[in-house]
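*Asks:* What follows is a predicted protein model with its sequence.
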Amino acid sequence: MTDNGGAIALPGLAGRRVAITAGAGGIGLAIARLLAAQGARLAICDVDPDALDTAAAELGAEVALLADVADERPVEVFFRETAARLGGLDALVNNAGIAGPTAGVEEIDLDSWQRCLDVGLTGQFLCTRAAVPMLRAAGGGAIVNMSSAAGRFGYAFRTPYAAAKWGVIGFTQSLAKELGPDDIRVNAILPGIVEGPRIDGVIAARAAQTGVSVEAMRAEYVGRVSLRRMTPPEDVAAMAAFLISDAGRNLSGQSFPVDGNLESL
């Protein structure tokens, strides 16, 4: 069985109410597009107003608000509006994160370190704290937390990012135990080298840090993947949709790499 776009129709997604942070670009937008195609009802937030307007129009999102997930007040407003307009919540995708600085640990200033953790880890806490009462009221649901391959390998010269993503794994496993009795499933996705402007910037920064060409650094990154290719954001979206759907109803507390078998970072 397929939907109108030709994708496999996953059970239970039609009508499911899903909140997605950083849902107007990159992986978040890919997730939102797939869920919309499957008939889900969407609430998205982002920090880019132009991208948010464009995505909301494309997706038909019922909620589309500017919100920095590291800021408690906008997060509260986003989930209050989600409750009002969607009538509740069935799933949360904690997708927001930033790359953080590329530098040796002795060169990283405290503000840069803190900002990376605030968005990538504390933001997940703030959004989950707001969403859990809504998920309980719905009789259960799913939370998908975006980690990274850096959350299992570590990442030299990217210590704030790696620390945040390792923290997401601990947060995920702890929540799965805590929320399981409420029939709330919590899993993490660990994307690898995902195609798009963000990885282009990461590769350029890493090349500058280590004194090699951008082309050589790109080849080095791809060479660490067993399948010798980057991962399209749509592949990460497919995993998120599966975990939110009824097909993933017995998956919780797990970390799922989507990376072509990335061997190292």
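*Replies:* Arrived safely, thanks for sending. Numbers count the residues shown, from 1 in each chain.

*Asks:* can we go C-alpha only for contacts and neighbour counts from here?
*Replies:* Fine.

*Asks:* Identify all contacting residues around stretch 46-62.
*Replies:* By C-alpha atoms under 8 Å, 6 or more residues apart in numbering, the residues outside stretch 46-62 that reach it are 21-25, 29, 32-33, 36, 41-45, 63-68, 85-86.

*Asks:* rerun that using 10 Å as the cut-off
*Replies:* For stretch 46-62, contacts defined as C-alpha atoms under 10 Å, 6 or more residues apart in numbering pick out 17, 19-25, 28-29, 32-37, 40-45, 63-69, 81-82, 85-86, 96.

*Asks:* Drop anything exposed from those.
*Replies:* 17, 19-25, 28-29, 32-37, 40-45, 63-69, 81-82, 86, 96 (16 or more other C-alpha atoms under 10 Å).

*Asks:* another one to put next to it:
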Amino acid sequence: MLLQEKVAVITGGGRGIGRTIALAYARAGARLALAARSVTALEETRRMVSDLGGEAVVIPTDVSQATAVAALAQAVQEHFGRVDILVNNSGTAGPTAPLWEITPDAWEETFAVNVRGTFLCCRALLPLMIAQASGCIICIGSMTGKRPLFGRTPYAASKLALVGLARTLAWEVGPYGIRVNVISPGPVEGERIEQVIRKQAEVKGISLEEARATFLRDAPLGRLVTAEEVAAAAVFLASEQAASITGEDLNVSAGIVMY
């Protein structure tokens, strides 16, 4: 029970990595506030947490909107009275195309969720952490921020931006006992990576098998990453076992990225 009685806010908690982190946190003893746009997906995660004997509240939130994020922070304060962990997991894949074919609106939409959303959540919830002189922020980045992926300039740029944000923020909030880190997953098993593979095949004009092979050939472990492995890293970084770790970018990529 590494997170016993800790209060964790998880954005994008309705599915995928966010849901898996929520379940791992519940098993570790945390109390959860789940935020995302899809109420249906959030409620399903809440029921799964409840089945584990955990506590979770659902707070529908569009993280790209300042008023919605302010309402999220207020709801967390009213329900729990504190926040110990913020997992900035909400994200969008954005378009897949050569940069010169990407519209400004598509570029800005990617940054609105992946970067602005992280900024707004940190901005809204940090006052609670500062007041209690403790806390932990985890941003879910991507290996794509550091390793080129054809046609994914907005996504890559937005995910690498999180590293700069986290490292600078770690300096700003360190005196208050607050830690800030990034987890950069590699290709994670599931429907989302299958969509990415299909898009890669389309824009490169290659077969699905060839596109899938590119995600495996550079992995020393020769496999994709599981959402559970990313969640295990998120539990560790939020726990007292990582009390001296801040400003780090932790790769969970089966070795595809080592920097």
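*Replies:* Ah, there it is. These numbers were taken from a predicted model, which means no experiment stands behind them.

*Asks:* Got a TM-score for the pair?
*Replies:* The TM-score (TM-score structural alignment, normalised by the length of structure 2) is 0.95; 254 aligned residues with a C-alpha RMSD of 1.2 Å.

*Asks:* which ones among the contacts of stretch 46-62 of structure 1 are found in strands?
*Replies:* Those of those mapping onto strands are 17, 19-21, 41-45, 63-66, per DSSP state E.

*Asks:* which one of the residues you listed sits closest to residue 116 of structure 1?
*Replies:* Residue 116 of structure 1 lies nearest to residue 21 out of those, by C-alpha to C-alpha, at 15.5 Å.

*Asks:* all helices of the stretch 101-250 of structure 1, in order?
*Replies:* 110-117, 123-137, 150-153, 159-179, 197-210, 214-223, 233-244 (DSSP state H, counting those that start in this stretch).

*Asks:* which ones are touching whatever residue of structure 1 lines up with residue 153 of structure 2?
*Replies:* Aligned counterpart of residue 153 of structure 2 in structure 1: residue 159 (TM-score structural alignment). Contacts for residue 159 of structure 1 (C-alpha under 10 Å, 6+ apart) come out as 100, 101, 102, 103, 104, 105, 108, 113, 116, 150, 165.

*Asks:* Am I right that the third one is in contact with residue 108?
*Replies:* In other words, residue 102 of structure 1. Yes - with contact defined as C-alpha atoms under 10 Å, residue 102 of structure 1 counts as touching residue 108 (8.3 Å).

*Asks:* overlap in contacts of these two?
*Replies:* 157, 158, 159, 160.

*Asks:* Chain neighbours aside, what residue packs nearest to the last one?
*Replies:* Just to be clear, that refers to residue 160 of structure 1. residue 113 (5.4 Å; C-alpha to C-alpha, 6 or more residues apart in numbering).

*Asks:* What is the equivalent residue in structure 2 for that neighbour?
*Replies:* Under the alignment (TM-score structural alignment), residue 113 of structure 1 pairs with residue 107 in structure 2.

*Asks:* So what's the residue count around its match?
*Replies:* By the measure other C-alpha atoms under 10 Å, the count of residues near residue 107 of structure 2 is 18.

*Asks:* now residue 229 of structure 2, nearest residue through space, not along the chain?
*Replies:* Once flanking residues are discounted, residue 229 of structure 2 sits nearest to residue 252: 7.4 Å by C-alpha to C-alpha, 6+ apart.

*Asks:* what do you get for residue 114 of structure 2?
*Replies:* Here the residue nearest residue 114 of structure 2, using C-alpha to C-alpha, 6+ apart, is residue 91, at 4.9 Å.

*Asks:* give me every residue that touches the one you found.
*Replies:* Counting by C-alpha under 10 Å, 6+ apart, residue 91 of structure 2 has contacts 11-12, 18, 63, 110-115, 117-118, 140-141, 155, 158-159.

*Asks:* Then residue 171 of structure 2?
*Replies:* By C-alpha under 10 Å, 6+ apart, the contact list for residue 171 of structure 2 reads 178, 179, 180, 246, 247.

*Asks:* Looking at these, spot the one nearest residue 164 of structure 2.
*Replies:* Among the contacts of residue 171 of structure 2, residue 247 lies closest to residue 164 of structure 2 (C-alpha to C-alpha), at 9.1 Å.

*Asks:* And the closest one? What does it align with in structure 1?
*Replies:* Here residue 247 of structure 2 is matched to residue 253 in structure 1, going by TM-score structural alignment.

*Asks:* same question, residue 57 of structure 2
*Replies:* In structure 1, residue 57 of structure 2 lands on residue 63 (TM-score structural alignment).

*Asks:* Surely that match touches residue 24?
*Replies:* No - with contact defined as C-alpha under 10 Å, residue 63 of structure 1 does not reach residue 24; the gap is 11.9 Å.

*Asks:* overlap in contacts of those two?
*Replies:* 44, 45, 56.

*Asks:* Let me have the residues you listed in CSV, extended by distance to residue 190 of structure 1.
*Replies:* Shown next, in CSV, are these (distance: C-alpha to C-alpha, whole Å):
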residue, distance to residue 190 of structure 1
44, 21
45, 21
56, 26
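
*Asks:* Tell me the one among the residues you listed nearest to residue 134 of structure 1.
*Replies:* residue 44 (16.0 Å).

*Asks:* residues in contact with the closest one?
*Replies:* By C-alpha under 10 Å, 6+ apart, residue 44 of structure 1 lies in contact with 18-24, 28-29, 32, 52, 55-56, 59, 61-67, 78-79, 82, 93.

*Asks:* Ok, residue 255 of structure 1 next?
*Replies:* Contacts for residue 255 of structure 1 (C-alpha under 10 Å, 6+ apart) come out as 144-148, 151-152, 168-169, 172-173, 186-190.

*Asks:* ok, and the most crowded of those residues?
*Replies:* residue 147 leads the contacts of residue 255 of structure 1 on contacts (other C-alpha under 10 Å) with 32 neighbours.
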